[in-house]
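Trainee: Pasting a predicted model and its sequence here:
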Amino acid sequence: MAAISKQEADAWDRVLDAAADLADLIESSGIEIDEYALEELTIFLARHGPVVRSMLKNLKRTWPFDDTTSVRGL
């Protein structure tokens, strides 16, 4: 096993924390996704945070849905 620096370990911990937050968001939305796929997706998104942020930066507000409307309901 290769040794990693404290800085690298801390960076990875931040990725995992962001992935956990993303997983909570996705799970709370009611989207059905299996646990493995959710984990892979959220880690991918967290690892590519700067790219994702760049893609979403022009969004000024959330979609005009209230708490009772889902994307699937459109």
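Mentor: Received it, and whenever you're ready, just let me know what you need.
Trainee: contacts and neighbour counts: CA atoms only from here.
Mentor: Will do.
Trainee: Buried ones in stretch 21-28, by neighbour count?
Mentor: 22-23 (16 or more other C-alpha atoms under 10 Å).
Trainee: any chance you could map the helices in the protein?
Mentor: Secondary structure of the chain, counting by DSSP state H: helices at 6-28, 35-47, 49-56.
Trainee: For the second one, name the packing helices and strands.
Mentor: It refers to helix 35-47. helix 6-28 (3 or more C-alpha pairs under 8 Å, 6 or more residues apart in numbering; DSSP states H and E).
Trainee: then this one, side by side with the first:
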Amino acid sequence: MAIANGADFNLLDSGAMVGHVRFGGGEIVIDKYDAASKTISGHFSASGKDETGKPEELTGGRFSVIPVTAQ
């Protein structure tokens, strides 16, 4: 799934916010759906700019065993 509308991320260090990035594009890929436990796992990447306009890249992001529910 492509990130079409953008996304905002706060950058944290030990729980304290140290920056903010507005991502304008990227990709989220679901690599595994476990029907028995109703969870997903996958990876993601994104590109955008921080609050000063500096370009930022997010690569190699991963998520695992995230519960999913019917809406």
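Mentor: Great, that's in hand. In this text, all values refer to a predicted model and were calculated from it rather than measured experimentally.
Trainee: What would you report as the TM-score here?
Mentor: After superposition, the two chains reach a TM-score of 0.25 (TM-score structural alignment, normalised by the length of structure 2), with 35 aligned residues with a C-alpha RMSD of 4.0 Å.
Trainee: report the longest strand in structure 2, please.
Mentor: Identified as the longest strand of structure 2 according to DSSP state E is strand 16-34.
Trainee: following it, which helix or strand comes up?
Mentor: Next helix or strand after strand 16-34 of structure 2 toward the C-terminus (DSSP states H and E): strand 39-50.
Trainee: The next helix or strand after that following strand to strand 39-50, inter-axis angle?
Mentor: Sequence-wise, the next helix or strand downstream of strand 39-50 of structure 2 (DSSP H and E) is strand 55-67. Relative orientation of strand 55-67 of structure 2 and strand 39-50, computed by axes from the mean of the first three to the mean of the last three C-alpha atoms, to 10 degrees: 160 degrees.
Trainee: Need the contact partners of strand 55-67 of structure 2.
Mentor: If you take C-alpha atoms under 8 Å, 6 or more residues apart in numbering as the criterion, strand 55-67 of structure 2 is touched by 21, 37-50.
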